[in-house]
Structure formats: structure tokens, C-alpha cells
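A.B. asks: Return a 3D structure for these sequence lines:
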Amino acid sequence: MGEVTIRELKKFYGGVQVIHGLDLDIADGEFVVLVGPSGCGKSTLLRMIAGLEEVSSGDIRIGERRVNNLPPSERDIAMVFQNYALYPHKTVAANMGFALKMRGMDKAEINSRVVRAAEILGLTPYLERYPRALSGGQRQRVAMGRAIVRDPQVFLFDEPLSNLDAKLRVQMRTEIRELHLRLKTTTVYVTHDQIEAMTMADKIVVMQGGRIEQVGAPLELYDRPVNTFVASFIGSPSMNMVAGKVVEQGGVRMVEAGGAMLPLPNRASVEVGREVTYGIRPEALTAGGLGLSGTVAVVEPTGSETHVVLRVNGQDIVGMFRDRVAFRPGDALTFAPDPEMVHLFDRTTGVRLA
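C.D. replies: Prediction:
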């Protein structure tokens, strides 16, 4: 079984601690994405699972085995790197079967596995070509094929799409997801791109500073972020954040922010006088009504939607509209938030209140 269990995992480089006592459970067959900004520890965690980085303390288990001190070759994992790491002097078939050849596997079995993987990945016409004769997407498929032929308990992907152009990235993330649905092999995938995380994962692990901020299904993190970091990191464009204070007006509690009175969701029960961060996603804003008033700074039509940047007291607030809009830079405008789509956080700790 391909479960991965991590307990109290720590990593030090000299006197610097980069992983701070992580606990994580990855179920057999699950597609888990580690996401976070550069330097958050996600690649270090992946390399510790792979055996490419030593564990300072704590436990990593793959299935029933504690693998802390096992070399990568004995962990029953296969890793796909950012740079493909193909042998330029070997054909596609030889690249895909090389690890099996080094194990001393029977030639007929190697050929059978390579042919099967090539069929899955659409590489059959390219088996006798060399990497230099392949496109970036085809090289990435070869790297994936090399992992597939090993039939591991766990696939590990380290930012595999970062060298591809935007169109090919979209295509390849679909192919990787379809591959996982077909093989049902436990997969741990590292990316800094939260769109990749949202579209590919069964479960997302959001990391910051060597710590796990939140673990959950993509829409769970989007709809119920536990703090301002997760709220601002998950979602594109990012959630708008406005500093304010809870006040009571005419028996109704609202948030006062820069002179504007903003509605609270009915579920919120926050005391008057509390300083808060008021979060609202761009798609939960409508033009007009009562809310945040300012001047249009930028209008960005993307085709299917239009992003409007409103400058409010020196802060940029982004609204996202599905309908075509006629706003122009310099226009006076008000964004009204949908009260039931509001997220409320403690201003000091950043922890979710409602």
C-alpha cells in the first residue's frame, strides 16, 4: 500500500531549521499537492520523502516501512524532476527502461513495461528517437514514462511543468491528472502555482516557513481558509484584504474600514471594537451600491471576464466581472461586497473569525 505517513519531521541545515515538526497523512492512491511560496520548504519535504535529503528528526513511513535511513532505490518511489534529467545519448525506449536494466530485470519484461508506458503516454511513435528530437512536452512524457515503468508505490513530482510554456502547462496538467486517475498510484506533487494545485489535487497542503498552514480539498481551502496567508495564497486573483474595526450602527454590526461601512455575514458573531481584516474575493464584488468607493486604476479584459482594479485610499481592490463592463481608468466607482461571501480574520494573528 502506498500510504505516506509523516510524524514530527524536522530538518536543520547547520543551526538553521527549515522544516518545523511536520505531521502529514497521505492516503493510498491520493493525489496530494504541496504548495507555497519559494523557500517555504515544499521541495525539501519532497526530497526528504525521496531520500535525497537526510531527516534531522521525526519519521517518514511509506506503507508499513520506516524509510528514514533507506536509500532512494529501496523506498519504492519514482521521482519526476523539473529538468527531465534524460540521457541525451539514449533513445526514448532506453531512457525509460534504464532504471529497470540497472536492476538486472529481464530484457523482455523491460520491453513490455516500456511499450505499455509508451502507449499510456502517447510515446509509441517516438521510442527510437533521442531527446534532442523531442519537444518539451514530449520530453516531460518520457520522464513520466521512466517513472511509470518502475511501478512504484509513490510518484514524486518536483515542479515538473515549470519549464513549459503556458499552453503546454495546461495540457500537461490535464495529462498528469488523467494518468493518476488511470494508475491510481499515490502521488505527491510540488508546485508554487496555486492554479496547478487547485485543478490537480485531491488534497492541498499549504506551506509557509517550513510549517503546514492548512490541509484540505481545493474548494475547502478556497471557501474556508484558516488564516490570511492561505486566503491570500489560494485563489487568482487573490482575495482582497481590508483593515477595519467592528462597529455597531442602528443595532447592526458592521466593519468600518477607511470611512466605508461594510456588511458582515449573518454567521459572524464578533464583538464590537475588535480590529479585523475584512476579506472578500474579487468575484464577490458588484459595481455600485454601498461599499468601497474609489477610482478605477486599471481595466483588464481577459475575454471570459474583466478584472477591474479600484484604488481605495491608496489600496488596490480587484473586482472580477463575467459581464462586459464599460469602466475606464479615472472613473469613480463603488464595489459592494456580498455579505455572505465575506471572510473575517483577526487583524493581529490572521486567524479566521468567520
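A.B. asks: For the rest of this, base every contact and every neighbour count on C-alpha atoms.
C.D. replies: Noted.
A.B. asks: What residues of the lengthiest helix in the chain count as buried?
C.D. replies: Among the segments of the chain that qualify as a helix by DSSP state H, the longest is helix 166-183. Neighbour-count burial for helix 166-183 flags 169, 172-173, 179-180 (criterion: 16 or more other CA atoms under 10 Å).
A.B. asks: Where does S112 sit, in terms of helix or strand?
C.D. replies: Taking DSSP states H and E as the criterion, S112 maps to helix 107-121.
A.B. asks: Residues contacting that helix, please?
C.D. replies: Residues from elsewhere that reach helix 107-121 (CA atoms under 8 Å, 6 or more residues apart in numbering): 93, 96-97, 100-101, 124, 127, 141, 145, 148-149, 179.
A.B. asks: List the buried residues for that helix?
C.D. replies: Under 16+ other CA under 10 Å, the buried positions of helix 107-121 are 110-111, 113-118, 120-121.
A.B. asks: just checking, next helix/strand downstream of that helix?
C.D. replies: That would be, after helix 107-121 and using DSSP H and E, helix 136-148.
A.B. asks: And the next helix or strand past that next one?
C.D. replies: strand 154-158.
A.B. asks: What lies in contact with that next one?
C.D. replies: By CA under 8 Å, 6+ apart, the residues outside strand 154-158 that reach it are 2, 43, 46, 50, 76-82, 147, 185-191.
A.B. asks: cool, and stretch 58-77?
C.D. replies: In contact with stretch 58-77 (CA under 8 Å, 6+ apart) are residues 1-10, 21, 49-52, 54-55, 152-156.
A.B. asks: coming back round to it: got the angle between the helix holding S112 and helix 136-148?
C.D. replies: Taking axes from the mean of the first three to the mean of the last three CA atoms, to 10 degrees, one finds helix 107-121 and helix 136-148 inclined to each other by 140 degrees.
A.B. asks: returning to that earlier point: just among the contacts of helix 107-121, which is most surrounded?
C.D. replies: The residue in those with the most neighbours, by other CA atoms under 10 Å, is M96 (30 neighbours).
A.B. asks: quick one: secondary structure of it?
C.D. replies: helix (DSSP: H, G, I helix; E, B strand; the rest coil).
A.B. asks: Excluding chain neighbours, what is closest to it?
C.D. replies: R146 (4.1 Å; CA to CA, 6 or more residues apart in numbering).
A.B. asks: Pull the number of nearby residues for that neighbour.
C.D. replies: 28.
A.B. asks: What of Q249?
C.D. replies: Neighbours around Q249, by other CA under 10 Å: 10.
A.B. asks: one more to put side by side:
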Amino acid sequence: MAEVTIRALRKTYGGLQVIHGLDLDIPDGAFVVLVGPSGCGKSTLLRMIAGLEEVTEGDLMIGPKRVNNLPPSERDIAMVFQNYALYPHKTVAANMGFALKMRGMDKDAIRQKVEHAAAILGLTPYLDRYPRALSGGQRQRVAMGRAIVRDPQVFLFDEPLSNLDAKLRVQMRTEIKELHQRLKTTTVYVTHDQIEAMTMADRIVVMQGGRIEQVGAPLELYDRPANTFVAAFIGSPSMNLLDGRIADGRVEVAGTTLPLPPGVPADEGREVVYGIRPEHLAEAGQGLVAKVAVVEPTGSETHVVLRLAGREITAVFRNRVAFGPGATITLAPDPSASHLFDKATGKRIQAAQ
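C.D. replies: Modelled structure (predicted):
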């Protein structure tokens, strides 16, 4: 196991810069998830750590060693890809042990390592099968087993669950998390799915446009997003963001006034963005007056899409709702769970110390 240290890292393709001077510390034994929309640079960063993309500028350290110019085989990492990348003509056991065979390891030692990894992953009954005889989830376990037998310092996962159906994705993310808890190997995991990020990570790195927007524990990012991008990206359904203005110690939003979040300075006339998560809206006698557009019952919750002052917002109710499309309801935000961002910069307005 080892920490991964990134300093002033840049990646340029011709004249196009796609990674803009990143600084990031990944602690030894951590499970860190890189998340962001398509094209944000998360897979490029992962491939730079793996040695599959060259570093244009900056420093990339795995443990005490600077690895900028080392080939992947000398970085002591193991990577699990989106498409499994299994050899179709080799058995599960042969696929898992192939990298060790190429190293010249003794056959008995390879067998022991493969059998140990297979036991961890529940693959023992399938060691003599070929990939074509396995389900998608089993193939992904084989790919993980191939990484485990190498006993690397760092595991790298590049959207490993994106080819699986929804139910299997939930099962596999639990298995990957349990695997990390057992092995304690430093893990860097890339996904565009923020639910995966929230449920699996010790720390999340939110990226946009080749830059890091925020790094923190899942609930830290959820409860205190650093800017409107993180606020909108983390959480499903995403946070409602409404343009507003501070006046007379309150926030003018969508034709009404609401309390300021606790401790936020009342800067008269300041243009702001008011944020409230869907689950922090409740029916009330006073507040935001909105028209119901769609009601989506999910069983344990009811998601309601509404029109408010020309834009769409979402509310989540734990109880069953009596109203339907076309109804007009009044929603009161929970003041203690509201957020305020500067409209010009998008940055969170911090409470006064």
C-alpha cells in the first residue's frame, strides 16, 4: 500500500490543455473516487496515475517514488477496466494468473494466489470456466481477481460497473467496498455516477473542466458544497438553485422572502443563489408557491417536480401526497438546511466566524 501525491499536474494534447495544474493527496489505504461529468478529466487523471498517459508537467508520486517516467509495469499498480479485458480463450484461473505467469512466478505460487483471490471473490466454482460462460458480474469479479493476485500498492478502477444492469451495479459496488475494507489497499475509482461516489468513497474528488472543484468526505460535500457546481452535481435529485437577492436581512426568492442560512452575513443588495435540497422542502402555509407538474412515487418516497417562477424545482416527500399535476402548493424550506452562494462567482457564502 502507498499514498499517491499529485503536484501541479498538467496534461496537454497539442495546444489543448485538459488537466490544469492539479494538486491532490490520496492517503495510504484510502478509497478515493474521482467524479464529474463526461469530459471533466477524471479518466485522463486515472490513466496518468496508471502510466497510460504521459505527464506534461508536474509531479506524480506513488509512495516515495516519482513515477512520471516509469512504465505501468514498474509502478506497482493494478487497473480494472470498464470492459473487463479478459482473454476469451483462457480459463478464469488462467486469466487471473496471467500477469504472474508473465513475471515468471512459480506455478504453485500462482495457483495459491489465484485460489486465495477466488475465495475472496466467490469465484472458486468457476476457475475452470471460460469468460463466455460467465455473467457480467462474474466477469467483473475475474477482472478484480486478476488485480488482487498482483498484490499492488494501488488499485485503479475505471468506471468498472457501467456495463452492468442497475441491480447488479448495486451488488457489485457493495462487494468492491467490502473488498477494500478487507484488503486496505489504496484505491482510486473513477465514475460519472455520483450515487456510486457517495456510497463507496472515503473521500470524493469532484472535477469539472480538468480542475478540482472540491475534495472531501461524501457527507461533507453533500452538507457543505463549496460552490453551485458541487451543489448541483452531488445529490439525487440535485439541489434546487434559485436566483435571489439579500434585502432587509432576508433573501428575496421567486416572489417571496426567506430566512438567511444561519450565520450568513446580511449583505444588503447582494445578488445570490439560494440552494435547498428537495428533501428539505415541506408543505406549509407560507413560502414558495409552485405548481405541480409531475408526481413520481418511488415507494418509500414521492418525488414531485414543480414549476416555480419560470423554472423547475423538485421536492421529495417521505409520506404519500394527496395532490396531483396542476395543483398549486406552498413549500417552506428548512432554514437550517439552506445554502447561499454568490451569484457572480458561484462560491459558497460562509457563515460569519
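A.B. asks: So which of the contacts of strand 154-158 of structure 1 are in strands?
C.D. replies: 77-80, 186-191 (DSSP state E).
A.B. asks: Who wins on neighbours among those residues?
C.D. replies: T187 (28 neighbours).
A.B. asks: check contacts around that residue.
C.D. replies: T187 of structure 1 touches 29-32, 154-157, 180, counting by CA under 8 Å, 6+ apart.
A.B. asks: if we take the residues you listed, which one ends up nearest to Q315 of structure 1?
C.D. replies: Of all the contacts of T187 of structure 1, Q315 of structure 1 sits closest to V32, with 35.0 Å by CA to CA.
A.B. asks: Kindly confirm my reading that that closest one is in a helix.
C.D. replies: No. With three-state DSSP as the criterion, V32 of structure 1 is assigned strand and is not in a helix.
A.B. asks: Hmm, it is touching T199, no?
C.D. replies: No. V32 of structure 1 is not in contact with T199 according to CA atoms under 8 Å; the separation is 11.5 Å.
A.B. asks: Would you mind telling me which of those two has more residues around it?
C.D. replies: Remark: of V32 of structure 1 and T199, V32 carries more neighbours, 25 against 14, as counted by other CA under 10 Å.
A.B. asks: Q171 of structure 1 versus that one, what's the distance?
C.D. replies: 19 Å (CA to CA, to the nearest Å).
A.B. asks: gap between D165 of structure 1 and Q171 of structure 1?
C.D. replies: Distance from D165 of structure 1 to Q171 of structure 1, by CA to CA: 10 Å.
A.B. asks: Sorry, slip of the keys, the one I care about is G97 of structure 1.
C.D. replies: 25 Å.
A.B. asks: Tell me which stretches of structure 1 form helices.
C.D. replies: So, for structure 1 - with DSSP H - the helices run 42-50, 92-102, 107-121, 136-148, 166-183, 194-200, 218-223, 228-233.
A.B. asks: Okay, angle between the first one and strand 186-191 too, please.
C.D. replies: Helix 42-50 of structure 1 runs at 150 degrees relative to strand 186-191, counting by the same axes, to 10 degrees.
A.B. asks: Give me the mean distance between helix 42-50 of structure 1 and structure 2.
C.D. replies: Once fitted to structure 2, helix 42-50 of structure 1 is off its aligned match by 0.1 Å on average (mean CA distance after the TM-score superposition for structure 1).
A.B. asks: how distant is that helix from the center of its chain?
C.D. replies: Computed by CA atoms, centre = their mean, to the nearest Å, the chain-centroid distance of helix 42-50 of structure 1 equals 15 Å.
A.B. asks: Return the residues in contact with V206 of structure 2.
C.D. replies: 34-36, 212-215, 230.
A.B. asks: what's the distance between the counterpart of it in structure 1 and F229 of structure 1?
C.D. replies: Using TM-score structural alignment, the equivalent of V206 of structure 2 in structure 1 is V206. To F229 of structure 1, V206 of structure 1 is 9 Å away according to CA to CA.
A.B. asks: cool, K10 of structure 1 as well?
C.D. replies: 22 Å.
A.B. asks: M48 of structure 1 too?
C.D. replies: 25 Å.
A.B. asks: okay, these two: which has more neighbours?
C.D. replies: The residue with more neighbours, out of M48 of structure 1 and F229, is M48; 21 against 17, by other CA under 10 Å.
A.B. asks: Tell me if I'm right that that one and S57 touch.
C.D. replies: No. With contact defined as CA under 8 Å, M48 of structure 1 does not reach S57; the gap is 11.1 Å.
A.B. asks: quick one: L156 of structure 2 from E252 of structure 2, how far?
C.D. replies: 47 Å.
A.B. asks: And for T199 of structure 2?
C.D. replies: T199 of structure 2 sits 35 Å away from E252 of structure 2, taking CA to CA as the criterion.
A.B. asks: Pull out the buried residues from the contacts of T187 of structure 1.
C.D. replies: Counted by 16+ other CA under 10 Å, the contacts of T187 of structure 1 give 29-32, 154-157, 180 as buried.
A.B. asks: got CSV for these, with distance to D338 of structure 1 too?
C.D. replies: Formatted as CSV, the buried ones among the contacts of T187 of structure 1 follow (distance: CA to CA, whole Å):
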residue, distance to D338 of structure 1
G29, 38
E30, 35
F31, 33
V32, 32
V154, 43
F155, 42
L156, 40
F157, 39
H180, 38
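A.B. asks: which of these sit farthest apart?
C.D. replies: G29 and F157 (14.7 Å).
A.B. asks: Return the distance of V272 of structure 2 relative to T174 of structure 2.
C.D. replies: 39 Å.
A.B. asks: thought C40 of structure 1 was touching Q208?
C.D. replies: Yes. The pair C40 of structure 1 / Q208 is scored as a contact, 4.6 Å apart, by CA under 8 Å.
A.B. asks: Could I get the contacting residues of the alignment partner in structure 2 of G350 of structure 1?
C.D. replies: Alignment note (TM-score structural alignment): G350 of structure 1 maps to G346 of structure 2. By CA under 8 Å, 6+ apart, G346 of structure 2 lies in contact with 227-229, 273.
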